[in-house]
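Peer 1: could you look at this predicted model? Sequence included:
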Amino acid sequence: MSATALDAYTLEKLVAAAVAAPSVHTTQPWRFRLDPGALTLQMRAATGRALRHTDPTGRALHVSVGCALFNPRVAAVHFGWEPVPRLPPRPEQPDLLATVRLAGASRTSVPPALYEAVWRRHSCRFPFSDRALPTAVVRELRDAAGADGAHLDLVSPADVDPLLRLIGQAEHRNNADTDRAAESRRWVRASGRAADGLAPEVLGPQDFLDRVPMRDFGTHRRPGALTAVPFEHRPHLLVLSTDHDRRADWLRAGQALEHVLLVATAHGVRASLLDQALEWPDLRDRLILPSASGRPRHAQMVIRAGYGPEGPPSPRLPVPTPWRAS
């Protein structure tokens, strides 16, 4: 395939796919630049959209960029290109987190449902039913995580309540921390406003029984801003983890996370992210998982999955022109 086949429409779709990815607080902390000569899409951190208090190490930012990295890989294959992702350590360019090079005609394929899920996937912060996830679907979700170098574990029924209590403890800390609460409120916008941010209707309700600790983004400062309804009695939780905990592992975790979410979407499974406990080092340490090798695995995300309403999508920034810095 020649470079001339990489037309403006394909470029726009590649970047639009990246922009459709989930991100911490929907901050969308990324910038894109295309190197036309090398047919390489660069993914850079938008440090001005980072969460200095909630994410001081940048772990969640890297996971977010990893999610954004996976989607152009899917789109590239859909359009017939072979994507070659790299996580380059470039000390002289610390904001350059990843690249995707388009290396000629694709040698692989992706199911059409996976590409379609890129555009349909969004977090659902509404109650789910108690319907169990089919074993075959859980197996596909695990395989998706494994294909991108991560692990996915379905939390056993006996461990669900302790994990929810840990997440609830973290949510309580977030609300009590002045800097973190203010940082969360920054990303809640007025309904109908054109700028990016989370509209109240996207946030969904809070759990009437206070069992499923959904992030409230500071709306506790405005009593009655969110309604309270009963959530599912038996939440289905999955923990995504990696063998190591370096910057490259965070980026791999993000790719695995988006792969899992797209497969879930293709199967009609809704998902929301309960990452509060991962934002406090002492609480995150309690989420370290054993592995077959005997070495601990590092939790990178807690996923709440199930069947329920689609819910409204989160807003997205406009797709930038991909052949110049954005």
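Peer 2: Everything's here; your move.
Peer 1: drop to CA atoms for contacts and neighbour counts, all remaining ones
Peer 2: Will do.
Peer 1: for the stretch 201-326 of the chain, which segments are assigned as helices?
Peer 2: Listed in chain order, the helices found in the stretch 201-326 of the chain under DSSP state H, counting those that start in this stretch are 247-266, 281-285.
Peer 1: let me know which of these is tucked in deepest.
Peer 2: Most buried of those, by mean neighbour count (mean count of other Cα atoms under 10 Å): helix 247-266, with a mean of 26.
Peer 1: ok so, going back, among the helices of the stretch 201-326 of the chain, which comes closest to E171?
Peer 2: Proximity to E171, assessed across the helices of the stretch 201-326 of the chain by Cα to Cα, is greatest for helix 281-285 (11.2 Å).
Peer 1: and the contacts of the closest one?
Peer 2: Contact partners of helix 281-285, identified using Cα atoms under 8 Å, 6 or more residues apart in numbering, comprise L166, A170, A277, L278, A299.
Peer 1: same thing with stretch 266-280?
Peer 2: The contact list for stretch 266-280 (Cα under 8 Å, 6+ apart) reads 54-55, 113-114, 116-117, 122-125, 137, 166-167, 169-171, 174, 213-215, 261, 264, 283-284, 299-310.
Peer 1: circling back: same list (the contacts of helix 281-285) but as JSON lines, adding neighbour count.
Peer 2: Putting these into JSON lines (neighbours: other Cα atoms under 10 Å) gives the following:
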{"residue": "L166", "neighbour count": "20"}
{"residue": "A170", "neighbour count": "22"}
{"residue": "A277", "neighbour count": "27"}
{"residue": "L278", "neighbour count": "24"}
{"residue": "A299", "neighbour count": "26"}
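Peer 1: out of the residues you listed, what pair is the most spread apart?
Peer 2: Spatial extent of these (Cα to Cα) is set by the pair A170 and A299 at 14.9 Å.
Peer 1: on that earlier part again, inside strands: which ones of the contacts of stretch 266-280?
Peer 2: Counted as lying in strands by DSSP state E, out of the contacts of stretch 266-280, are A299, Q300, M301, V302, I303, R304, A305, G306.
Peer 1: list the buried ones in stretch 137-151?
Peer 2: V138, L141, R142, D143, A144, A145, G146, D148, G149, A150, H151 (16 or more other Cα atoms under 10 Å).
Peer 1: go through the residues you listed and flag which are in helices.
Peer 2: Among these, the subset assigned to helices under DSSP state H consists of V138, L141, R142, D143, A144, A145, G146.
Peer 1: for my notes, please list the ones in strands among the contacts of stretch 266-280 in TSV and give distance to V100 for each entry.
Peer 2: Written out in TSV, the entries for these read as follows (distance: Cα to Cα, whole Å):
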residue	distance to V100
A299	26
Q300	23
M301	24
V302	27
I303	27
R304	30
A305	29
G306	32
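Peer 1: structure two is appended below for comparative analysis:
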Amino acid sequence: MHNAQPWKFRFHRDDSTFQVRSDLERAMPRADPSNRALHLGCAAALFNLRVAAAHAGRGAATELLPDAADPQLLAVMRLTDPTSPGHGVENDLALLHPAIHRRHTSRDPFSDEEIPQPIKDALSAAALLEGARLMFPDAWHVQTLLDLVNDAEGRDAADAAASEELKRWVRVGAESAETAGDGVPDYAFGPRKRRGKAPVRDFAAGLSVPGRGTATFENAPQVALLGTTDDGPRDWMVAGQAMERVLLQATLDGLATSLTSQALEWPELRWTARSPESAMSFVQIVFRLGYGSSGPRTPRRPVNEVLDIE
């Protein structure tokens, strides 16, 4: 959420093992009180680590939540012999590596061009490979989701604590936007919505952003739901890796992508996001997909802030 980058990596030379840990100083108690979204983000970073290992020709063995007494230790990934049975090079992941640097969040309008069914099927398969499910809802369900987002936006606007938490991650002004290592810079806000129904969060939050224009967004946004059967920390780690795999595959397939979680941040709204006709019991994230601008690159923290080597 909000490009907070709530992860830390620790590499142990003696056994070629990475630890992936959560950074609770970057948690969002108001929008994410259970740290569900924090787990999704850290799991996405873990997936990129798996892709990087495969790209480097290394095998990897990954264990989620290995120590119940240390809940901030979210995963351990051990580099293995490339020919190790069951833990060799994941060649299918190596193919995704170019998309890591190309994938950005786009808050621009998308075209009305429909995503071909074979691409949708490939994205659903990508989620399934990581143990989650991806579904493309029918028109009535999409409208329900858009109504939930509108409801959530109204609740956020009336919640002073939510507004203050969001402002912590907004970078407005040339000096702030160009020097920040995290958060959402104003050049990534995208245009204000003049018309249209696309579920795009407005990070300006009432702030004045010189030069920011307006645009008409799509009236029939193409969205997808990613979810799991259960809803605990392990499920969140599974969902976060599936989320990143879908995003990278979508990038390779030429799609622009963005994520929306407003409705999922309110428990009384989240349960209605799922389809009663689906085996997906808990929606973990909502994708907006389509053809258009891929969005600008946003800042990343320096390596020495997120990686320790021992």
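Peer 2: Alright, I've got the coordinates. Here the structure is a predicted model, which is why all the values come from computation and not from measurement.
Peer 1: looking at the buried residues of stretch 137-151 of structure 1, which is nearest A18 of structure 1?
Peer 2: Nearest to A18 of structure 1 among those is D148, at 16.8 Å by Cα to Cα.
Peer 1: who are the contact partners of the equivalent of the closest one over in structure 2?
Peer 2: Using TM-score structural alignment to pair residues, one finds that D148 of structure 1 aligns to E130 in structure 2. Residues in contact with E130 of structure 2 (Cα under 8 Å, 6+ apart) are V238, A239, Q241, A242, R245.
Peer 1: and which of the residues you listed is nearest R36 of structure 2?
Peer 2: Checking these against R36 of structure 2 with Cα to Cα, the nearest one is A239 at 10.1 Å.
Peer 1: how near is that closest one to A152 of structure 2?
Peer 2: Counting by Cα to Cα, to the nearest Å, the gap from A239 of structure 2 to A152 of structure 2 is 22 Å.
Peer 1: again, but for A198 of structure 2
Peer 2: For A198 of structure 2, the distance to A152 of structure 2 - Cα to Cα - is 14 Å.
Peer 1: would you map the strands across the stretch 151-300 of structure 1?
Peer 2: Counting by DSSP state E, counting those that start in this stretch, the stretch 151-300 of structure 1 has these strands, from start to end: 151-154, 206-207, 228-229, 236-242, 270-273, 298-306.
Peer 1: tell me the angle of the fourth one relative to helix 247-266?
Peer 2: Taking axes from the mean of the first three to the mean of the last three Cα atoms, to 10 degrees, strand 236-242 of structure 1 and helix 247-266 form an angle of 150 degrees between their directions.
Peer 1: now strand 236-242 of structure 1: which residue numbers in structure 2?
Peer 2: Taken onto structure 2 by TM-score structural alignment, strand 236-242 of structure 1 occupies residues 222-228 there.
Peer 1: contacts for the matching stretch?
Peer 2: Outside stretch 222-228 of structure 2, the residues within contact range by Cα under 8 Å, 6+ apart are 114, 127, 132-137, 142, 235, 239, 243, 280-290.
Peer 1: those helices in the stretch 1-150 of structure 1, which residues are they?
Peer 2: Read by DSSP H, counting those that start in this stretch, the stretch 1-150 of structure 1 holds these helices, from start to end of the chain: 8-19, 59-78, 112-120, 135-147.
Peer 1: please state the offset of the second one from the chain centre?
Peer 2: So the one you mean is helix 59-78 of structure 1. Distance of helix 59-78 of structure 1 from the chain centroid (Cα atoms, centre = their mean, to the nearest Å) equals 9 Å.
Peer 1: show me the contacts for A157 of structure 2.
Peer 2: With contacts defined as Cα under 8 Å, 6+ apart, A157 of structure 2 is in contact with S163.
Peer 1: return the residue of structure 2 aligned against T178 of structure 1.
Peer 2: For T178 of structure 1, the residue aligned by TM-score structural alignment is A160.
Peer 1: any idea how far its match is from L166 of structure 2?
Peer 2: 10 Å.
Peer 1: of those two, who's got more company?
Peer 2: Set side by side, A160 of structure 2 and L166 show more neighbours around L166, with 21 against 11, by other Cα atoms under 10 Å.
Peer 1: got a list of what E232 of structure 1 touches?
Peer 2: By Cα under 8 Å, 6+ apart, the neighbours of E232 of structure 1 are P127, F128, S129, D130.
Peer 1: quick one: I167 of structure 1 and C124 of structure 1, what's the gap?
Peer 2: I167 of structure 1 sits at a distance of 18 Å from C124 of structure 1 (criterion: Cα to Cα).
Peer 1: what range in structure 2 matches stretch 266-276 of structure 1?
Peer 2: The counterpart of stretch 266-276 of structure 1 in structure 2, using TM-score structural alignment, spans residues 252-262.
Peer 1: quick one: buried residues of the matching stretch?
Peer 2: Across stretch 252-262 of structure 2, burial judged by 16+ other Cα under 10 Å covers L252, L255, A256, T257, S258, L259, T260, S261, Q262.
Peer 1: give me the number of residues near the counterpart of P29 of structure 2 in structure 1?
Peer 2: Aligned by TM-score structural alignment, P29 of structure 2 pairs with R52 of structure 1. Residue crowding around R52 of structure 1 was assessed by other Cα under 10 Å; the count is 14.
Peer 1: sorry, back to before: mean deviation of the match of strand 236-242 of structure 1 from structure 1?
Peer 2: When structure 1 is overlaid, stretch 222-228 of structure 2 sits 0.3 Å from its aligned residues on average, using mean Cα distance after the TM-score superposition for structure 1.
Peer 1: and G57 of structure 2, how many neighbours does it have?
Peer 2: The burial metric for G57 of structure 2, expressed as a neighbour count using other Cα under 10 Å, is 17.
Peer 1: pretty sure it contacts L95?
Peer 2: No: at 11.6 Å, G57 of structure 2 does not count as touching L95 under the criterion of Cα atoms under 8 Å.
Peer 1: count of neighbours near the residue lying closest to T47 of structure 1 once chain neighbours are set aside?
Peer 2: Using Cα to Cα, 6 or more residues apart in numbering and skipping residues adjacent in sequence, the residue nearest T47 of structure 1 is P29, 6.8 Å away. Applying other Cα under 10 Å, we find 23 residues neighbouring P29 of structure 1.
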